[in-house]
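Participant: Give me a model of this one.
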Amino acid sequence: MVEQLSQEINVSRPIATLLLQRGITDFNSAKKFFRPSLENLHNPFLMKGMDLAVSRIKQAVSQNEKILFYGDYDVDGTTAVATMISFFGKIYEHVDFYIPDRYKEGYGVSFQGIDFAEEKGFSLIVTLDCGIKSAEKVEYAQQKGIDFIICDHHLPGEIIPPAVAVLDPKQPGCQYPYKELSGCGVGFKLAQAFALENNIPETYVYELIDLVAVSIACDIVPVTGENRVLAYYGLQKINKNPRRSIKALFETANLKKEITVSDLVFILGPRINAAGRIDHARKAVELLISENDSDAEQIAKLINEDNLTRKDLDAEITRQALQLIAENEQWQNARSLVLYQED
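Facilitator: Sure, this is the predicted structure:
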């Protein structure tokens, strides 16, 4: 098979071996890999629940309901929320977002977040990069008259939440052709579907592709299939026409060269994550959706300071851990160690 692929696409045997390891077995799949095209993105309505999700949002818009986009506090979650706010905020007024506090609420949908939605009059919550294991929270929201649409990419548990719609390529019965989308990628497909259904220009969707590329890089999902297309065009946008927020963050790092995926992972990602670790991830979303140069620069500087604080804390934790090991002779010969200290 290696020899056959090598001859078919005219590459060396080692390259053919690497391609086969990535599921590329013939000329057509190799062409899609080496020459990504937006035309190769799948129809979003192939995803289970997509028609229900689009219908419920359309109903909310027609009835002037308030929609709350609820995301995780990491890079994937904050870029997903920024993607949805940027897209739906252009076509509908009554949208806002909620990011849980990492330390007070923890990961995923929280009762506190649902109480916030009730207090502020939101009747529809759209989760991003979380929610697939939040059946109890969805039931709690239903008692308050709040509907849920779940956009997630994690493996589901035994119980699928009783939401109006669940979008997750990994859920049972979903025939979507590509299973490795990031959480932001699932949100992007929802925006794509809503645009198709409502005759919204596709440029409204594709101008968000840079945020999807950031999520793909920083969430370490496979850069294959749709992810490769999204990452390729997203990286092009970052280099040719970067949004204010991404440009401002790279300026805080004094990075002025062509941006690579590694730069997204090791320079941009830690800064976005630092907002949630040191302060609050809401700040990261506010930066990502900023359309004002001055605001973007100011928030980027604050987030960069968070990252410097995070680095100092990491260094101190490492110093303390090494000191503990140095004080215990038995630990020094251990093949692996897990150290814990309350403070």
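Participant: okay, CA-based contacts and neighbour counts for the rest of this
Facilitator: Noted.
Participant: dump the residue contacts of Gly106.
Facilitator: Counting by Cα atoms under 8 Å, 6 or more residues apart in numbering, Gly106 touches Pro100.
Participant: 10 Å instead?
Facilitator: Asp72, Tyr73, Pro100 (Cα atoms under 10 Å, 6 or more residues apart in numbering).
Participant: hang on, it is in a helix, isn't it?
Facilitator: No - per DSSP: H, G, I helix; E, B strand; the rest coil, Gly106 lies outside any helix segment and is coil.
Participant: on that earlier part again, counting neighbours, which of the contacts of Gly106 comes out on top?
Facilitator: Tyr73 (31 neighbours; other Cα atoms under 10 Å).
Participant: what number of residues lie near Glu136?
Facilitator: Around Glu136 there are 15 residues (other Cα under 10 Å).
Participant: now the other sequence, so there's something to compare against:
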Amino acid sequence: MRWKLKPEPNKEKVTQLAKDLSIDKTLAKILVQRNIDTFDKAKQFFRPSLEDLHDPFLMKDMDIAVRRIEEAISNNENILVFGDYDVDGTTAVSLMSSYLKTIHPNIATYIPDRYEEGYGVSYMGIDYAEDNDFSLIIALDCGIKAIDKVTYASEKNIDFIICDHHKPGTEIPKAIAVLNPKQADCNYPYDELCGCGVGFKLIQALASKRNQTIDDLTEYLDLVATAIAADIVPMTGENRTLAYFGLQVINSQPRNGIKAIIHQLQKKELTITDVVFIIAPRINAAGRMKHGNYAVELLTEMDFDSAVEFASSIEKFNSDRKELDKKITQEALLQIKNNEETEKFTSVVFDESWHKGVIGIVASRLIETYYRPTLVFTKSGDKLAASARSVKGFDVYNALEQCSEFIEQFGGHKYAAGLTLLPEQYDNFKNKFEEVVALTIDKQLLIPEITIDTEIDLSEITPKFYRIIQQMAPFGPQNMKPTFSTTSVRDNGYGKQVGVDKSHLKLNIIYGSDRKTYGAIGFGLGNKISSIQNDFDIAYTLDENTWNNHTSIQLSLKDLK
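Facilitator: The predicted structure follows:
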């Protein structure tokens, strides 16, 4: 791994902040690096408040969207809440439909089938709306590129409100209202919301017209926090505030569906990491293995016993998903090796039998072995569908744009995208994608990077130091858990490989003239055992370890050399 030290921030700002907050300079430095460089910014960061959320009417088209929904309610129209089948989409649909049902009876939900309809707004969904007399569709976490579909709907006298956060194309659909803070002409102060976050702004706007306050909406924040965590959006500004309070709801009074998932796990206090690795994959598994409707039913279920039944079906989907992605990953790795493509700048693999629901996970797994932009293709109807994943620092969405002559449709973000193409274009696309990446990628980006906030002495790690680090949570992109480095440490001679397959490293590190020892664990670093014979450098984060009812601060090693 490449170790990259963050640049030194402004010294005066660090000194001033350390003084204002009565904290040491190392902690002040970490905050200034994150653009938290004044007392007021620090107060907002450490003591988030729901009062800090922006006025939803600052978002372009919000007033139009609210007006159209109010009109639908007063005319007793049927409203269809439509969303994607991933975590962001299913939580957004659950959020919007459960709020609207408190003010209007004629609400239904629609999640497209991943296999029959594919991603986003579908013609089948619009036909369903027409057949069942829906005159308004609210699309969440999708729709920003559904130009033809929105036109098709308007020909059937069905209006669209789009709530999306994906990158808009050059043309915007002619919907009644398009809520997407990434639109060039939208002046909303924060443009990193997820799809469920945009949906939350819409219910916040609707609530304000009914004299409801933000306190009346906190019960929905468990859904918003789950979407923020799962969609890997920046953990800054409004996202961090929503995630902070959403986690409190998850840990104190979550909705039945989330409670049922937690109930199965016997886990007390969940962190944002638990949401990413425990709650999100289970919600996702429904859409991957069966149908996204299961996730919406789980998340909107009012009866706890029924929610437990849904959760146990979803648990089964999740274990099937794990087996499947393991099997397909092995087949894909073999394909790269057999085709002698280990030296390329990209990984592009295809098998028509691969399960469409797990190709995104497989793409991420392949990056763990061959660290480079990756696409995994499978057959979808008479076309090929792929999930794209990228490496840190490389915009795969832009790279796909440069290959658009061979693509039927695509959409997504800088680091994750989806696309479809005709089978006869596969080889042309594969060659062009390799060519584009080879020409545009900085070759350094093909070596995994570890970003280090600052170098410290181990003696700086005190209970107070650790307590303040903990208060910087919830962590996520642009507010990652601080990573430190320390040079010239030693093992006390008892360092060993642990775990069933000896893949982890457990050390007791000696440091400084007082030869104090620090417990350390390095998951996946078992193969580095030979590096600990002499002095070595470590990159790590801080965690707590409880053993025999004794809790201590532990170094969680990211790398050593």
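Participant: Tell me how they score on TM after superposing.
Facilitator: Put the two chains on top of each other and the TM-score (TM-score structural alignment, normalised by the length of the first structure) is 0.94; 341 aligned residues with a Cα RMSD of 1.7 Å.
Participant: Turn the contacts of Gly106 of the first structure into a markdown table, including secondary structure and distance to Leu181 of the first structure.
Facilitator: Formatted as a markdown table, the contacts of Gly106 of the first structure follow (DSSP: H, G, I helix; E, B strand; the rest coil; distance: Cα to Cα, whole Å):
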| residue | secondary structure | distance to Leu181 of the first structure |
| --- | --- | --- |
| Asp72 | coil | 16 |
| Tyr73 | coil | 18 |
| Pro100 | coil | 23 |
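Participant: Any idea how far apart the tips of stretch 187-196 of the second structure sit?
Facilitator: Criterion Cα to Cα, to the nearest Å; first-to-last residue distance in stretch 187-196 of the second structure is 19 Å.
Participant: distance between it and the chain's centre?
Facilitator: 14 Å (Cα atoms, centre = their mean, to the nearest Å).
Participant: The first structure: matching residues for that one?
Facilitator: Aligned using TM-score structural alignment, stretch 187-196 of the second structure spans residues 175-184 in the first structure.
Participant: In the first structure, where's the longest helix?
Facilitator: helix 293-326 (DSSP state H).
Participant: what's the average distance of that one to the second structure?
Facilitator: Aligned to the second structure and superposed, helix 293-326 of the first structure gives a mean residue distance of 1.4 Å (mean Cα distance after the TM-score superposition for the first structure).
Participant: picking up where we left off before, for Phe87 of the first structure, state which of the contacts of Gly106 of the first structure is nearest.
Facilitator: Checking the contacts of Gly106 of the first structure against Phe87 of the first structure with Cα to Cα, the nearest one is Asp72 at 18.3 Å.
Participant: quick one, what contacts the counterpart of the closest one in the second structure?
Facilitator: In the second structure, the residue matched to Asp72 of the first structure (TM-score structural alignment) is Asp84. Contacts for Asp84 of the second structure were tallied using Cα under 10 Å, 6+ apart; they are 90-93, 110-114, 118-121, 139-143, 195, 287, 292.
Participant: Which of these remain contacts when I look at the first structure?
Facilitator: Of these, the ones still in contact in the first structure (both residues aligned by TM-score structural alignment, their matches' Cα atoms under 10 Å) are 90-93, 110-114, 118-121, 139-143, 195, 287, 292.
Participant: Out of the residues you listed, list just those in strands.
Facilitator: Tyr110, Ala139, Leu140 (DSSP state E).
Participant: which residue lines up with the first one in the first structure?
Facilitator: Same thing as Tyr110 of the second structure. Match for Tyr110 of the second structure (TM-score structural alignment): Tyr98.
Participant: hang on, isn't that match packed against Gly108?
Facilitator: No - the pair formed by Tyr98 of the first structure and Gly108 falls short of the contact definition of Cα atoms under 10 Å, at 11.2 Å.
Participant: Find residues that contact each of these two.
Facilitator: Among the neighbours of Tyr98 of the first structure, those also in contact with Gly108 (Cα under 10 Å, 6+ apart) are Tyr70, Gly71, Asp72, Tyr73, Thr127.
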